[in-house]
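Student: Mind looking at a prediction? Sequence and model below.
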Amino acid sequence: MSIRDWPEGERPREKLLTRGADALSDAELLAIFLRTGCVGLSAVDLARMLLDEFGNLNALLSADKTRFCRARGLGEAKYVQLQAVMELAKRHLGERLQREHVMNSPSRVAEFLQAELRSCRQEVFGALFLDAQHRLIAWEKLFFGTIDGASVHPREVVQRALHHNAAALIFAHNHPSGVAEPSEADRQITRRLQDALALIDVRVLDHLVVGAGYSVSLAERGHL
């Protein structure tokens, strides 16, 4: 049965317009993005099949171009559209943070950092540089690869903080495994950076570890 034959209140687009986007399931949201199904499958059926094939929504959104384009009902045009949508979402979140005191909106900080880091296939260590009112000045990805005490250099972080005339920083890095539990190395790096930045009167407000769809705050864990 085509989606056009469904009761109006069950059609994804109409449901979104009347009840809001958060009322839709992952499959329904994906169906709106897909727009059409394929032979024998409605857009919602195709969306459900894709979610089963990739395992979850995050895995589908994070898939590389080759795997994404191989899947039924997708292709290069859909890949380009998806990358554009995700980049728009990142920029929207970043612009909101620039207007706000970030410590008053920790959930938006987490959303922004998850959008920036969750799809990275290697570990990436970055920082939010903040002004004296804790508004966002800049976000930078600083170090790549296996993040440990040898690969994160406090001197370079201090140089970037001085470059941006930052008053405070929030660090973040991802765990490509999807498990966001902080390690002892994560805690040690944070302490080293705190000590280095204290010499120039720059505060470290938090360090978030980003996993698959969620993040863990070292500040909330009492490590700052």
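Tutor: Yes, it's here. The structure presented is a predicted model; accordingly, all values stated were derived computationally and were not measured.
Student: alpha carbons only for contacts and neighbour counts from here, please
Tutor: Will do.
Student: Okay, helices next: where are they in the chain?
Tutor: Residue ranges of the helices in the chain, as given by DSSP state H, are 12-19, 26-34, 43-54, 57-62, 65-70, 76-98, 106-117, 154-163, 184-198.
Student: Just send these back as a markdown table, with mean neighbour count and distance to residue 222 too.
Tutor: Compiled in a markdown table, the helices of the chain are given as follows (neighbours: other C-alpha atoms under 10 Å; distance: least, C-alpha to C-alpha, whole Å):
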| stretch | mean neighbour count | distance to residue 222 |
| --- | --- | --- |
| helix 12-19 | 15 | 39 |
| helix 26-34 | 19 | 34 |
| helix 43-54 | 19 | 36 |
| helix 57-62 | 16 | 29 |
| helix 65-70 | 14 | 40 |
| helix 76-98 | 15 | 24 |
| helix 106-117 | 20 | 16 |
| helix 154-163 | 15 | 21 |
| helix 184-198 | 16 | 10 |
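Student: what about versus this one:
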Amino acid sequence: MPQDTRSPCSERPRERLLRHGAQTLTSAELLAVLLRTGTRGRDATDMGRRMIEHFGGLRRLLSAESSALMAFPGMGPAKTCELLAVQELSRRAIEEPLRNGRALSQPGRVKQFCALRLAHLRVEHCIALFLDSQLQLIECGEIARGTLSHASIYPREVVKAALGHHAAALILAHNHPSGLAEPSPADIALTHQLKQALALVDVRLLDHLIVGATEVTSLAERGQV
């Protein structure tokens, strides 16, 4: 039987993935495996490359809403659904250990999960990780969303949400659309207000995470919770 003399570079992305592993493909080629086909005059790899450029990076592409994906040339319902499924599977893969183990025993994974949810957003969002008495994740819910620089977070709404989830503790997280993960005086003041309000209903505030573009700051690690 004649030997296959094709070089890896001459193989299509799907063939290279099976032969040499996903790690050998570029981000555009991995997208091509999902997209399968491109548009007239452009193959799937070229389409993947243009999508990454259009959305401003892989993270923002894989966090884009369905309407933004559908608006890109060549993206129909099927391709859009595939990318949305990848988004959700990524979130669930990171969230799963938080539901099965103590959140405080894996702070790096908590930060990673919050970064995945918030780092790409262009306006400020605040989420809470509601935890049971064993510090396992009950639910992650959005508390507030706002503008490029501010989201109004009301302690009474956080308390109401915590009681609604029967939480024993929670971790708060919000993003800074500026990209900087340094807490502001208002962030620190809010943390103290929330801690006091939650204590009245016997719910602990374990941490407040500030999510920037490339890093996450823990106020608990700074002794400010």
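Tutor: Thanks, I have it. Model, not experiment: these values are computed from the prediction.
Student: Provide the TM-score value for the superposition.
Tutor: After superposition, the two chains reach a TM-score (TM-score structural alignment, normalised by the length of structure 1) of 0.79; 219 aligned residues with a C-alpha RMSD of 3.0 Å.
Student: circling back: which one of the helices of structure 1 lies closest to residue 206 of structure 1?
Tutor: Proximity to residue 206 of structure 1, assessed across the helices of structure 1 by C-alpha to C-alpha, is greatest for helix 184-198 (8.7 Å).
Student: residues touching the residue nearest to residue 219 of structure 2 when sequence neighbours are not counted, list them.
Tutor: Closest residue to residue 219 of structure 2 apart from its sequence neighbours, by C-alpha to C-alpha, 6 or more residues apart in numbering: residue 208 at 5.5 Å. Residues in contact with residue 208 of structure 2 (C-alpha atoms under 8 Å, 6 or more residues apart in numbering) are 171, 172, 173, 174, 191, 218, 219, 220, 225.
Student: mind checking how far the residue most central in space within structure 2 is from residue 207 of structure 2?
Tutor: Most central in structure 2 under C-alpha atoms, centre = their mean is residue 116, positioned 1.8 Å from the mean C-alpha point. Note on residue 116 of structure 2: its distance to residue 207 of structure 2, by C-alpha to C-alpha, to the nearest Å, is 17 Å.
Student: Same question for residue 139 of structure 2.
Tutor: Here residue 139 of structure 2 is placed at a distance of 16 Å from residue 207 of structure 2 (C-alpha to C-alpha).
Student: Roughly how far does residue 89 of structure 2 sit from residue 96 of structure 2?
Tutor: Distance of residue 89 of structure 2 to residue 96 of structure 2, given as C-alpha to C-alpha: 10 Å.
Student: so what sits against both of those two?
Tutor: Here residue 89 of structure 2 and residue 96 have no joint contacts, going by C-alpha under 8 Å, 6+ apart.
Student: Show the contacting residues for the closest residue to residue 127 of structure 2 other than its chain neighbours.
Tutor: Excluding the flanking residues, the one nearest residue 127 of structure 2 by C-alpha to C-alpha, 6+ apart is residue 142, at 4.2 Å. Neighbour list for residue 142 of structure 2: 125, 126, 127, 128 [criterion: C-alpha under 8 Å, 6+ apart].
Student: neighbours around the residue nearest to residue 46 of structure 1 when sequence neighbours are not counted, how many?
Tutor: Distance criterion C-alpha to C-alpha, 6+ apart; nearest residue to residue 46 of structure 1, sequence neighbours excluded, is residue 37 at 5.8 Å. Residues near residue 37 of structure 1, counting by other C-alpha atoms under 10 Å, number 19.
Student: Tell me which of residue 139 and residue 207 of structure 2 has more neighbours.
Tutor: residue 207 (22 against 17).
Student: I'd assumed residue 220 was in contact with the more buried one.
Tutor: Yes. Under the criterion of C-alpha atoms under 8 Å, residue 207 of structure 2 makes contact with residue 220 at 5.1 Å.
Student: rewinding a little: residue 211 of structure 1 is nearest to which of the helices of structure 1?
Tutor: Using C-alpha to C-alpha, the nearest of the helices of structure 1 to residue 211 of structure 1 is helix 106-117, at 7.8 Å.
Student: residues in contact with residue 126 of structure 1?
Tutor: By C-alpha under 8 Å, 6+ apart, the contact set of residue 126 of structure 1 is 139, 140, 141, 142, 143, 171, 172, 173.
Student: Please tell me how far it sits from residue 76 of structure 1.
Tutor: Counting by C-alpha to C-alpha, the gap from residue 126 of structure 1 to residue 76 of structure 1 is 30 Å.
Student: And for residue 51 of structure 1?
Tutor: Using C-alpha to C-alpha, residue 51 of structure 1 is found at 18 Å from residue 76 of structure 1.
Student: go on, residue 13 of structure 1?
Tutor: Per C-alpha to C-alpha, residue 13 of structure 1 is found 24 Å from residue 76 of structure 1.
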